[in-house]
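>>> Just a sequence and a predicted model for now, questions to come.
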Amino acid sequence: MFRAETSRDTLITTAYRLHRTRWRILEPYRRLKNALKKLQEDYLKSKEANALMRYVKLGQSVREVAMLEKQYWKMLNIPAQEGNEDANCYVVKIIELLEETPTQLPPTRGIGALLQSTIGKPAESNVDTALYDSLKARKSEDLVKECEALYAQLYRLTKKYLGLRRLIKELHDKYDASRMFPIVPRYAMLKKMIKATLRAPEFADICHEQTE
């Protein structure tokens, strides 16, 4: 991936951009993953309740997860990989896209909007400085290895994030479509949509994940 003549500055900058992009995706990814894991826990606990209480609990649990689909400021809009697109080229595209995309804030007005625009910036700047200094202290051969590993990690993370986004979108649409049904058929619909979500390969691959 990296040629022998690749400059040290290029390696440092590349590693820095890869780290920053990975951190940017990790936050919404963890939010989706944790929401689905909570749905799984709630579903198992609901089996202890009677039918009516279970219906209520399942509806609440699905609604909490489905609401994430509407909270656009907590998510990232990342395009899917095109059919013939190289993995590394795709990662570069994601990096460039997110670097051009400002962090979205929840809709608010007045002094709240002003405060949100400044909160967190000093801390974020300190983290960036620490990361850059850490990278500058490493040997060039170590930077090459780190960049190659980060390309692979970022590619996998992006694919997992998009998979969970798809699950949340499908769950949201199914939940929305079920709202006008009477209790008895809707109870069965809620159980079915939860099972379909928890048995999907996208969730099965990450439900026991400990590293991200």
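Okay, I see it.
>>> going forward, measure contacts between C-alpha atoms and count neighbours the same way
Noted.
>>> okay, which residue is most central for this protein?
Among the residues of the chain, Tyr29 comes closest to the average C-alpha position under CA atoms, centre = their mean, at 1.9 Å.
>>> State the helix or strand in which it lies.
Element membership of Tyr29 [criterion: DSSP states H and E] is helix 8-46.
>>> Skipping its backbone neighbours, what lies nearest the residue nearest to the centre of the chain in space?
On the basis of CA to CA, 6 or more residues apart in numbering, the spatially nearest residue to Tyr29 that is not a chain neighbour turns out to be Tyr161, at 5.4 Å.
>>> here's the one I want to compare it with:
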Amino acid sequence: MPKIACPYENIIQIAASTNLVGKFTQSVRRIVQDVKDEGTASGQTKEEVIETNERLRAVRIRLDASYETAKRALVDLMMKYTDSKQVRNIFQRYNLLKVMIKDVIKLETQYWTLVDIPRQEKQETVPVFVLRACAIMEKTHKSGEGVKTSARLAEEAESKRERIDRLENLTTVQIETENTQMTNDLYRLLKKYTGLRNLIRDLKAHDDLIRNCFNVSI
């Protein structure tokens, strides 16, 4: 029986000799990967997980600054309180306490109003709670944000492009893994942050009680 030539044989041979098969294989793999990247177990597309990554990153930076501000204020308060114990005169010591407490509770009106964290609902998962907290912080951040210079805006735009380029080179699954870690880290920071803010609120709420304890009228 005569051999029947395959109509694609010459094309395959030419492709093999010019390494087109390898390139074609890479292209097919890329297409398959792109199909996988159209969505994840969470139902998000690659664009959506990149957006989530950006949101988590921005809020983390903001929350880090807020947490450090609160922590410094409370540490400073404790140091001043320890020093005040050396003052024997109760009136002088009261005045010192009054000033140091007011320095801290000023944050409630001058700073903390820009960052209001909600309570976590009993049935609320960590990712849902974190994203809800992010949404609230994003809104308050915009209202309290100062005017930025053109140079600062250009610098931020360039930095964002670099971050997006890095994420674009990752798969959706890789970005989601990164987002999960960021979410867990942010959740822990939110809890610590809320604890410090509650301490400051307690100081404000008990300011009158502290005055009564010293039985001094202002």
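Perfect, I can see it now. Treat the numbers as computed from the prediction; the structure is a model and nothing was measured.
>>> Show me what the helix holding Tyr29 of the first structure is packed up against.
Contact analysis of helix 8-46 of the first structure by 3 or more CA pairs under 8 Å, 6 or more residues apart in numbering; DSSP states H and E lists helix 51-66, helix 87-100, helix 121-136, helix 140-178, helix 183-198 as its packing neighbours.
>>> can you tell which of these is closest to Arg8 of the first structure?
Distances from Arg8 of the first structure to each of those were compared using CA to CA; the minimum, 6.2 Å, belongs to helix 140-178.
>>> ok, and for that closest one, which residues are buried?
By neighbour count, and taking 16 or more other CA atoms under 10 Å as the criterion, the buried residues in helix 140-178 of the first structure are 140, 143-144, 146-147, 150-151, 154-155, 157-158, 160-165, 167-172, 174-175, 178.
>>> for stretch 64-72 of the first structure, same thing?
Using 16+ other CA under 10 Å, the residues of stretch 64-72 of the first structure that count as buried are Glu64, Val65, Ala66, Leu68, Glu69.
>>> which residues are in contact with it?
By CA atoms under 8 Å, 6 or more residues apart in numbering, the surrounding residues in contact with stretch 64-72 of the first structure are Leu32, Ala35, Leu36, Leu39, Lys74, Pro106, Ile168, Lys169, Leu171, His172, Tyr175.
>>> How about stretch 137-155 of the first structure?
Contact partners of stretch 137-155 of the first structure, identified using CA under 8 Å, 6+ apart, comprise 1-2, 8, 11-12, 14-15, 18-19, 21-22, 87-88, 90-91, 135.
>>> quick check, nearest of those residues to Leu198 of the first structure?
When the contacts of stretch 137-155 of the first structure are compared for distance to Leu198 of the first structure, the smallest value, 25.3 Å, is given by Arg22; criterion: CA to CA.
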